[in-house]
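> Quick one: sequence and predicted model below, then my questions.
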Amino acid sequence: MSGLPAQPAVRHVRVLAAPPVRPAPLDLGDPAGAAGAVRLTDRYVERDGRPWFPVMGEYHFSRDEPEQWETELRKMRSGGVGVVATYLLWILHEEDRGHVRWDGACDVRRFVRTAGRVGLDVVLRIGPWAHGETRNGGFPDWLQALPVAHRTNDPAYVDLVRGWYTAIAEQVRDLMHPGGPVVGIQVDNELYDQPEHLATLRDLAEEAGLRVPLWLATGWGGAELPPGRVLPVYAGYSDGFWEESSTGWPEFGATHYVFSTVRDDLTVGADLRDGPATARAADTAADGAADPWPFATCELGGGMQVAYHRRPLVDADDVAALALTKLGSGSAWQGYYLYHGSTQVLGERSTTQESHATGYPNDLPLRDYDFWAPLGSAGQQRPHFHALRRQHLFLQAFGADLATYPVVLPPGGASGDDVRWSVRGDGERGYLFVNNHQPAAAPLADVDGVRFDVDLGDHRVTVPVAPGTLRAGVAAAWPLRQPFGTVPALTVPAQPITSLETPDGPVVLFAATDGIDVELQIEGVPAAAVSGATTRQEGALVIATPDAAPGLAAEVVVGGTTLVFLPPDLADAVWKGTIGGRESLVLWRGSGWFDGDSFRVEADAADRTIDVLPGLVPGGPAAVPGEGSRFTRYAVPGEEVTRPLPAPRFDAVVAPVRTGGSAGRLSAPADADFAALTPVRVPVPDDVFADAERVLLRLDWTGDAMRVHAGETLIADQFWSGRAFDVDLTPHREQIAAEGLWLRAFAWSPAAGVHVDPRVRPAGEAPVLEVRSASVRVVRTRALR
């Protein structure tokens, strides 16, 4: 028998009819019948009587320039985010007792109203203890020093919190849902053993006038929560700066790339818990499938912060695959931390970041809180911004159905197969999820002969039609007997992206799966009604293979519906929003966002094309020949936006090796260490700021730690992790012109024991401090209508 070809593994699940949906046993939600009512079932969030699949991104208003809020919020919405979550960091608002600030970057009212105008809902994370890598969790120093039992129902502490919540309510109580954008409030953060206190916090907030349908509390670490009073929200990170420098890829990371109904992650925040709490968390961790409320997340890692001792290098595909795995594990609410990077605030009295000097286990940068988020601290759109947008558009278009589907795992669960997969369905139709991606420290291999059998009630679906190769790195969701436009039921190994109603019928975009042929299984339509494909009849099914390879020309028309199959890279270029008063689809590979009634694109050195459906109004860019029949292609002329600068040169000085903090980990160089270095000036031409929306300094470098000063003012810093260093110079233009831009940096020392990803770690035993290139990028945009 050795000469016979290997038979594909049998991968089979049976999906039964979904049980009836019931109200969640939580004291949450708007009254039944209220306009736009937000309510909770045992499976999903409901809005205005329909399933609602929230996509939430964290963006800290107080850690950015108020002048940038609206643009950045519009970018978030253009990325498919519908809810913005934000901390109120008490230390920034009341650094001195009795002097509560709501001006400038602390103006929460302005931020919430801006979010509402942009079209975003808001979740306020009001603390009082917030974390966010803020010293004392955001407690002002005066509060931290008081002889009260912090984060308990100590009456003296509760009275202080009452004052804080009242101050917040005076700013935003009239902006609560319904009628306002604030749909939810999270009380405290990572509080594991004080359920009565969490209930008290909700009471205090409601007494102050903060009344919302959704009350949230972080549930990870086996947290004890007040019964019925809050919805637990969960986390999932691909790596963690809180691990030891000797740790490679943390063990917990793998759990987030395997489909599972376990919601909790005991490791997030574990470095700030004591032993008994950690042990209790392990005892109380449970399978989330038993929870009679939706699986909601608030901290899916949009990237990862770096600490001095440990500097993770998360890839874009790590973030996208983790997010998709949570969808296939039953998530009904995708929340990212951070979705938009930010900058730590220098207080009037001290810095605000966690550090060894303030008793924390980790030394964090003074300013850098970029997190390598999908949107960087200076608004940069990173590859995972685009990859996640593909998922978010899918949820906007099809999430209302997905949210209703329970999860079915294959026999054996996470360890039962060499392919990671799950199904969400209801006995008639559903989605099959596959994930064959893990971070570079533990990559997965191609899997040949992949095919799945799914019994949906009386229907057996086999997908793909012929066994295919599941490529390493693939993460996808495939529709099983789903309706699209006039197509009654479609099964295809390609991920739906979004759809658009047009006068010529619906257009639905799909992302092809690398290594798997696009073969459509169509039910309820005769082969004669299918064009743009080679067809054959197999029983009640029409099997159709597009005539063109994936791309805009891969159009399969079924009845009056056009199905377009795109390669993965082009699928990440899909946008959906309003242009010229019309809902539109855009294919644009660069940075951009919907700005009211236009699509705004960032200028680039290269000439590019943009494809739009429906076409733009006359008088804009010139139309050029394109692909397919539905989109119109336009030329977008490029312009030079990057100016090279002389690469700074440094002496390779190694930082002193010290340990400190509560865990005895490596400590960052101190202020005095940096002050002893010879500063190097970066010549920034004054004319780069002319007509610029932003000016970003980029340093491609290798070293240990760097600080950037405008004159004597520290404006940015970075612990090197293999990434380029981007610095927004725009807010400091006048100071740079008057006092110059200066760098101080320490060399990478292989002997120091700092963890840096092996893919970028310098070889050899000599210290390294090198800036390979320096440039300024001038950000300008143009509006397309």
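Arrived safely. Residues are numbered from 1 along each chain as shown.

> rest of the way, CA atoms for contacts and neighbours
Noted.

> Now Val695. Nearest residue, chain neighbours left out?
Distances taken as C-alpha to C-alpha, 6 or more residues apart in numbering put Val778 closest to Val695, at 4.7 Å, once the chain neighbours are dropped.

> Tell me, how many residues neighbour Ala606?
For Ala606, the count of nearby residues is 12 (other C-alpha atoms under 10 Å).

> What of Ala692?
15.

> and it, which of the three is it?
With DSSP: H, G, I helix; E, B strand; the rest coil as the basis, Ala692 sits in coil.

> Report the separation between it and Glu133.
Distance check for Ala692 against Glu133: by C-alpha to C-alpha, to the nearest Å, it reads 32 Å.

> follow-up on the earlier one: from memory the residue nearest to Val695 sits against Asp686, does it?
No. Here Val778 lies out of contact with Asp686, judged by C-alpha atoms under 8 Å, at a distance of 11.9 Å.

> Who has more neighbours out of those two?
Comparing Val778 with Asp686 by other C-alpha under 10 Å, the one with more neighbours is Val778, at 24 against 11.

> distance of that one from Ser422?
Distance from Val778 to Ser422, by C-alpha to C-alpha: 45 Å.

> same thing with Arg785?
Separation of Arg785 from Ser422 (C-alpha to C-alpha) stands at 42 Å.

> got it, and Arg11?
Distance, Arg11 to Ser422, by C-alpha to C-alpha: 10 Å.

> Mutual contacts of these two, please.
Each of Pro410 lies in contact with both Arg11 and Ser422 under the rule C-alpha atoms under 8 Å, 6 or more residues apart in numbering.

> which of the two has more neighbours?
A count of neighbours by other C-alpha under 10 Å puts Ser422 above the other of Arg11 and Ser422, at 27 against 17.

> Correct me if wrong, but that one is in a strand.
Yes. Applying three-state DSSP, one finds Ser422 inside a strand.

> Test my guess that it contacts Asn435.
No. Ser422 is beyond contact range of Asn435, at 9.2 Å (criterion: C-alpha under 8 Å).

> any chance you could map the strands in the stretch 401-550 of the chain?
407-408, 420-425, 430-435, 447-456, 459-470, 475-480, 482-484, 487-491, 494-500, 507-512, 520-523, 530-531, 533-538, 541-546 (DSSP state E, counting those that start in this stretch).

> Alongside the first one, take a look at this:
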Amino acid sequence: MKNKLLLLCLMAVSSIGLAQAIKQFEINADLPQQKIFANHLKLGGTNPNGERIAVNNYYISINDTPIIPVTGEFHYSRYPHQYWDESIKKMKAGGITVIPTYVFWNLHEEEEGKFVWSGDKDLRGFIELCKKSNIYSIVRVGPFCHGEIRNGGLPDWLLGKPLNIRTNDSLYLSYVKKLYDEIGKQLKGLYYKDGGPVIGIQLENEYQHSAAPWGLTYPGQPLDFTASERDRGVTHEGVAVSTANNPYAALGNDHMKVLKSLAEKAGMVTPLYTATGWGNAAIVPNESIPVTAAYAYPFWTPKRDYSPFFLYKNMHANPDYAPVRYTPENYPALPAELGSGISLTYLRRPVVVHQSFDAMINRCLGSGANGIGYYMYHSGSTPRGKHNFMNDEAYGVNKISYEYQGPIGEYGQVREGFHRLKLTHFFLRDFGDLLAPMTVALPANAASLKPENIHDLRYAIRFKGSSGFLFLNNFQDDTAMIDQEHIQVKIKTAAGDVLIPASGGFNLASGENAIFPFNFDCNGTKLIYATAQLLMKGEDEMPYFVFFTPNGVKGAFSFEPGTIVESIKGAKVNRTSVTCTADICEFAVIKDGKKTRVLVVDKERALKAYTIAVNGKKSLLFSNAIVLQNENNFELLSDSANNFHIDIYPKTTAVLKAPAGNLKVIKENPTFSSWHITLPAFEPKLSFREISSRKTAVALPQALPAGINDIYLQVNYKGDTGMDFVNGELVADNFYNGLPWQVGLRKFLSAPVTPKEMVFYFRPMQKDATYLQDLEPYPGYVPDFGKANEYLKVDSISLIPQYKITINF
């Protein structure tokens, strides 16, 4: 009897301990819906096919279907025009739907009256390629742009004219009119109303908020900013909160109206007009969408600090960098400048963690954003002018390089952030119409959470009626969040409570984020919840949905009673519940005679995913290679590896053909149609000679062999700066920040005369360098100076080939 009592006591204690281990969090979705109205906005338009873009106070729609646009900044003038098409296809493969691009006035009219629109400055050619790839564009026409370029894009000669810049000064406006007329000519016939891709025009940039320094300055002199005289007292060096009262705010709004009028007279008539609206900047009230920003790793602040941009809020009511000049509830929340990376300055060199990219997007969407955009998505190199370097030397940025540490690098390198972001982009493409009208709800403690709080769970929901999405984020810049373990979230809806999960809990690792559906319509079957994130949907022999599980999360699905669940692979079924038991999990659900297939993959595989069309049929392709589609042809790019897999879901009967390499069909895979491709190996020979302790000459290959798309010359060094010369001319430069320095060689090898070598010149790091604060959190980034006051060491120089093959079905 005693042993039985002891056993019962132990079981009771054990169950109490288990109950205590579950951490339950609550959030209320039984709230009034978001009010949506539109008659106040003078925005929208139609194209020749009768398609209509419209804007209300909460979201953008096409043909009355809500959309969440995904914009990615790419500056055509900072990249070789012969590779624009490839880069546009990369961006589309990454899920970008709109490409914004600056028109830098001083690059096109460096000398007064002499406009240049050819070569890498061919705006029209760039927009025509966007049209070819069926991707929209927003043209940022200035006249002031910033963009870390000389004078923020204003020509040098403008400083010497008897006028006041960025005002309604008649002489200044006459020059702006000439610029706008020239841009209008370049874009003629390419606007949305003409069947073209240009859906928007951005007017000015950060007007009455920020400016760039004039390039004509003296060493040691305080920076002289390109703001009107009247606005200098409220002008910031970068994006910031601005609480200053500008007595000339009304004049600023009026100037924006004048700019819009000049743009329209130049032919720039589009459904959308945007203006940067953060920090009390000016907009065109009710005629432009005030876009917002969020930079987690700014270079313009004096030191590193914790960013607030990983904490959920209601962005529609309280934009980032508030206060703002407009009424936020009257416009969609469109963060168009999310710092996916950052530029470097000589004094500040932030190291951007790519985990921050999708964490920030998760936070913005969970906070009510109905559009997301990246500055920059694609890095580049700024061309030299006739008289000056055209990057913002006065601000201390590189002379040539505009490497933003973003998803796509200065030479087209596809990076970790590209793959992380596309998972959310694919979700928005297929489910954005559901998310866009949804209302934001926050937990009770959301307003009191601080960025330095690494212990409390960060979560929010978007909902409509009783269905929606749970957003979770466990990332914070410049620190590490604790692992969240044994989480259970209770969502109160009008139709009853939803527990995610119904029993037990799930874990969210430090640095991870997730979006989980609840009361989701899965082709007529109600999915009560899933601890997996939607990736995409399609239809083959039957409709299907694809999910992925965040790292450390086991996929669990709960369907409404009456649902029949059939296990296919890697799934444990208990009535209407499914638990994934493998990295690839497949099952089918049947309700009222409608059958739907579900595929669940782990995040590692999801990061290799691309949405494609095979003979017109939507499919999902997994590969370590970068996959670019051109109708039924696919270009596969692979850095360093000459062999890789291709898996396609759903399985296809289409025959894959490859004109080069060895193609092997993998028949034993029950889930995917699979192939393995092996290309002839290429080992580029590296030859270099040390000229001195600071200077090294590297011999260049004289051509790219067949099957090689590019060769990256990678320099691993620890020092202060690196400069790269060809025939005595500076062609690239690098501010050391702990990351390898890569230079893409193909643009040099395609020159009329191929250079024989590159000469690299390095300068040593100083022990008291101000930027060391940015490098200290990362092991090995700061060298051991010992007793010396400076340090320079070139650890290695190597060549990395990028393989290329074209395949078709």
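That came through, no problem. Given the structure is predicted, the values throughout are model-derived calculations rather than measurements.

> Overlay them and tell me the TM-score.
After superposition, the two chains reach a TM-score (TM-score structural alignment, normalised by the length of the first structure) of 0.88; 723 aligned residues with a C-alpha RMSD of 2.4 Å.

> and of the strands of the stretch 401-550 of the first structure, who's closest to Glu770 of the first structure?
Ranking those by proximity to Glu770 of the first structure (C-alpha to C-alpha) places strand 475-480 first, at 36.9 Å.

> Tell me which other helices or strands that closest one touches.
helix 316-328, strand 430-435, strand 487-491, strand 494-500 (3 or more C-alpha pairs under 8 Å, 6 or more residues apart in numbering; DSSP states H and E).

> that older thread, which one in the second structure is aligned with the residue nearest to Val695 of the first structure?
If you follow Val778 of the first structure across to the second structure using TM-score structural alignment, you land on Pro801.

> Check which helix or strand its match maps to.
With elements taken from DSSP states H and E, the one containing Pro801 of the second structure is strand 793-808.

> How far does that strand sit from its chain's centre?
24 Å (C-alpha atoms, centre = their mean, to the nearest Å).

> go on, stretch 154-166 of the first structure?
With C-alpha atoms, centre = their mean, you get 33 Å for stretch 154-166 of the first structure.

> so that stretch matches what in the second structure?
Under TM-score structural alignment, the alignment places stretch 154-166 of the first structure onto residues 169-181 of the second structure.

> Check which residues of that stretch are buried.
172-173, 176-177, 179-181 (16 or more other C-alpha atoms under 10 Å).

> Would you mind measuring from Leu729 of the first structure to Trp720 of the first structure?
According to C-alpha to C-alpha, Leu729 of the first structure and Trp720 of the first structure sit 19 Å apart.

> thinking again about what came up before, could you measure from the match of Val778 of the first structure over to Leu704 of the second structure?
Pro801 of the second structure is 9 Å from Leu704 of the second structure, by C-alpha to C-alpha.

> what do the two both touch?
The contact sets of Pro801 of the second structure and Leu704 overlap at 710-711 (C-alpha under 8 Å, 6+ apart).

> Let me see the ranges of the strands in the stretch 201-350 of the second structure.
Taking DSSP E, counting those that start in this stretch, the strands of the stretch 201-350 of the second structure run over residues 272-276, 289-294, 335-338.

> Nearest to Ala446 of the second structure among the ones you listed would be which one?
strand 289-294 (18.5 Å).

> corresponding residue for Thr502 of the first structure in the second structure?
Aligned against the second structure - with TM-score structural alignment as the criterion - Thr502 of the first structure pairs with Asp540.

> ok, now which ones touch Leu300 of the first structure?
Contacts of Leu300 of the first structure by C-alpha under 8 Å, 6+ apart are 234-237, 322-323, 334-337.

> actually Pro298 of the second structure, sorry about that
342, 350.

> corresponding residue for it in the first structure?
Using TM-score structural alignment, the equivalent of Pro298 of the second structure in the first structure is Gly240.

> gap between its match and Thr609 of the first structure?
Applying C-alpha to C-alpha to Gly240 of the first structure and Thr609 of the first structure gives a distance of 39 Å.

> For the match of Val778 of the first structure, give its distance to Tyr136 of the second structure.
Using C-alpha to C-alpha, one gets 32 Å for the distance from Pro801 of the second structure to Tyr136 of the second structure.

> next one: Ala250 of the second structure
Distance, Ala250 of the second structure to Tyr136 of the second structure, by C-alpha to C-alpha: 33 Å.

> more neighbours, those two?
Tyr136 (22 against 10).

> So that one is in contact with Tyr191, correct?
No. Contact criterion C-alpha under 8 Å: Tyr136 of the second structure and Tyr191 do not qualify, at 9.8 Å.

> what is in contact with those two at once?
With C-alpha under 8 Å, 6+ apart, Tyr136 of the second structure and Tyr191 have common neighbours 197-199.

> Which ones among the residues you listed lie within strands?
Within those, residues falling in strands by DSSP state E are 198-199.

> Tell me the buried residues within the shared contacts of Tyr136 and Tyr191 of the second structure.
By neighbour count, with 16+ other C-alpha under 10 Å, those hold 197-199 as buried.

> closest to Ala752 of the first structure out of the helices and strands packed on strand 475-480 of the first structure?
Among those, helix 316-328 comes nearest to Ala752 of the first structure, with 27.8 Å by C-alpha to C-alpha.
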